[in-house]
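> below are the sequence and a predicted model for it; my questions follow.
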Amino acid sequence: MTLAVDPVAVTAYDAPFLRHQVDPRRVLGAWRLGGAVVLEQQPHQPGADGCVVTAIGPPEDVAELAVQVAPLVAAPWRVSVEEPALASLPEAWRPATVDRWHWMLARELPASSDPGLGVVEVHEAAEIDAVLDDAQPTAHARPGSPGIECWLGVRDGGRLVAVGALVRMPDRTGHLRAVSVLSSARGRGLGRVVSAALTQRALTGGSGVATLGVYAENEVAIGLYRSLGYAVVHRFASGSPGSPA
C-alpha cells in the first residue's frame, strides 16, 4: 500500500538528502513505501513547466512506489532518482537524456585545510557574473538567486579570479554552489581555497553539515571535495521525461 506522508515529517526520514536538501515548503506531495520515498515538489527554476519529482531508496521499493504514485502526479518537468533505481522508473518518468551527479556531505574540515587564506566576501554582482560567464556559464547560482547567504572569493591584483556561493537550506545546512575559477587563474589551488572557506562557513549553521552537488564525470572536483572531508552520500540521475536522446 502506498502511504502518503506529511511533507514536513518526510524530511526526518533516515536519508541525509531529505533532511538537509529538501525544502518542506516546496513539497506538494510525499509518499513512502518500504525504504523508498517519492516527493513531488515545486521547482526552483523560473519558467519550469511542471513539478520536480525526486525518488530515493532501493530499486525494488522505488519501482513499486513509483508505479502507484505516477498516476497521482501531473507530468513532471524534471525527475531525479538514485542511479541504481533509474531503470525502475515508470516509462512516463524515465528521461532519455540523463545527467549523473553526486550529492556530497561533510561534517568537518580536515586539519590540513587553510580555508581563510586570501578569501573575501564579494558583493559586486558584475564581478561575480564575469567569473561565472568565463568559468561556468550554466552555474546553478547567480547574484540574486534565492537563498544565497554569501559569495566568497579571491582577488588577484584587485581582480576577482575565483568565487563561490553558500546557500542556507531550511534546516540551516550550508550548501555550496557555483564554485568557479577564471580560466586564466586555474592551476593555483584557488578552487580549493574558496571551497574550504565556504565549507567552514557552512558548518557554522545549525545542522552542523555542509553539502554540495557535483557532476559525476567531474573527477577533479570530486577529488578536491573528498580532500576537504566530503563523502558521496547519494548518486543521482536526473533529466526531463520525454527529452530527446
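Received the coordinates, thanks. Numbers count the residues shown, from 1 in each chain.
> from now on I want contacts and neighbour counts done on CA atoms only, so please keep to that.
OK.
> where's Gly223, which helix or strand?
helix 219-227 (DSSP states H and E).
> which strands or helices does the helix ranked longest in the chain pack on?
When the chain is parsed with DSSP state H, its longest helix is helix 190-202. Under the contact criterion of 3 or more C-alpha pairs under 8 Å, 6 or more residues apart in numbering; DSSP states H and E, helix 190-202 touches strand 119-121, strand 148-156, strand 159-168, strand 174-181, helix 219-227.
> which of the residues in the helix holding Gly223 are buried?
221-222, 224-227 (16 or more other C-alpha atoms under 10 Å).
> by contact count, what packs against it?
helix 190-202.
> and the helix it packs on with strand 159-168, angle?
30 degrees (axes from the mean of the first three to the mean of the last three C-alpha atoms, to 10 degrees).
> take a look at this one as well, against the first:
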Amino acid sequence: MALEIEQFMARGDNFCVLVHDPDSHSTVLIDAPREEEILAALDRTGWNLTHILITHHHGDHVEALKPLKHRFTPKVFGPKGEADKIDGLDELVGDGDTISICNQTVEVIETPGHTAGHVCYYFPKSGLLFAADTLFAMGCGRLFEKGPAEMQKSFDKLAALPDETQVYCGHEYTLANAKFAVTVDPDNEALRERLTVVDVQRQAGEMTLPTTIGLEKQTNPYFRTSDASLKAALGMENASPTEVFAEIRGRKDRF
C-alpha cells in the first residue's frame, strides 16, 4: 500500500509531516516543532509514532524531541554533523547513508547552508523529499552557518532528483517567497502564474505544499542561477551561478 501523509501546521508557520505505512504500521515524524500539534495529529489519525527524522538543530525543529521520546520511545535519526547540538539522537546519518523504515529505503542527502550539517530525507520509492529549511517553495533557507557556494551545491544535489518528486518544506513562506521571486525574475511567466495561484490559496487558508522539484526548477530563482533572463534582470550576465545565488539571497535578506 502507498504511504499516507498527514501534513499540518505547528508553531504558527512550521510545516509538520507524519508519514505512515499501513502495512508495517510504522509512523515517521519529520522534525519535532512542538508537541501539542504533533499529539493532536497522532490522535486524529490514530497512528503510533515509531520513528523521527531530524534535519537540523534549530529549536523550532527539535523542541518536542525529548517529550516525544519519553512518551512514545521512537527511534530517532539525525545529522551526524550536528550530533553535539541535538540531544536524543539514536542513530547518526550523513550524506549517502540509507535508512530502512516504512518498508522503504530512505536516502540521506547532506545539504549544508542553512546550518552546517543540515540533511534532507528522500524516499525514492514513493518520490518524496523532506527538505526542511534548505529548500522552500520558491525560496531557500537563510545562510546562517554556511555560504552561498555550499548552498548552491546543495541545490545542485536536489535539482538532480526526478522532476516529479514531491517536496515538503519546513515553513509556510510560499507567498512571501513568490512576491520576492518576481522582483528578481520578472520575465518568468510560470512564476507570475504561480504567484496568483498561491495568493488565492493563502487567502483561502489552504496549504501551499507539497511542491515538486520540477515546479521549483521552473519558478524558484535559486534553481535558476544559470538562466540568462534572470541574470540579465539582475545585471549579472557574466556572473557565475554562485555569484548569482549570493546576490539573490542578499536581496531576499533585505526584502
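Alright, I've got the coordinates. What you are looking at is a predicted structure, and each value in this text was computed from that prediction instead of being measured.
> tm score of chain vs chain?
Overlay of the two chains. TM-score (TM-score structural alignment, normalised by the length of the first structure): 0.33; 140 aligned residues with a C-alpha RMSD of 6.0 Å.
> still on that earlier bit, so the helix holding Gly223 of the first structure versus helix 190-202, what angle?
Using the same axes, to 10 degrees: helix 219-227 of the first structure against helix 190-202 is 40 degrees.
> could you give the angle of whichever helix or strand comes after helix 219-227 of the first structure to helix 219-227?
Scanning forward in sequence from helix 219-227 of the first structure by DSSP H and E, the next helix or strand is strand 231-239. Inter-element angle recorded for strand 231-239 of the first structure and helix 219-227: 140 degrees (by the same axes, to 10 degrees).
> which parts of strand 231-239 of the first structure are buried?
Neighbour count says strand 231-239 of the first structure has 231-232, 234-239 buried, by 16+ other C-alpha under 10 Å.
> mind putting those into JSON lines with distance to Trp101 of the first structure?
Converted to JSON lines, those look like this (distance: C-alpha to C-alpha, whole Å):
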{"residue": "Ala231", "distance to Trp101 of the first structure": "13"}
{"residue": "Val232", "distance to Trp101 of the first structure": "10"}
{"residue": "His234", "distance to Trp101 of the first structure": "9"}
{"residue": "Arg235", "distance to Trp101 of the first structure": "6"}
{"residue": "Phe236", "distance to Trp101 of the first structure": "5"}
{"residue": "Ala237", "distance to Trp101 of the first structure": "6"}
{"residue": "Ser238", "distance to Trp101 of the first structure": "8"}
{"residue": "Gly239", "distance to Trp101 of the first structure": "11"}
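> farthest pair within these?
Greatest spatial distance in the buried residues of strand 231-239 of the first structure: Ala231 and Gly239, 23.5 Å, computed using C-alpha to C-alpha.
> which residue comes closest to Ile30 of the second structure once chain neighbours are left out?
Leu53 (5.0 Å; C-alpha to C-alpha, 6 or more residues apart in numbering).
> residues in contact with that neighbour?
28-31, 76-78, 121 (C-alpha atoms under 8 Å, 6 or more residues apart in numbering).
> what's the answer for Glu193 of the second structure, then?
With C-alpha under 8 Å, 6+ apart, Glu193 of the second structure has no contacts at all.
> now do the SS call for it.
helix (DSSP: H, G, I helix; E, B strand; the rest coil).
> alright, that wraps it up for me.
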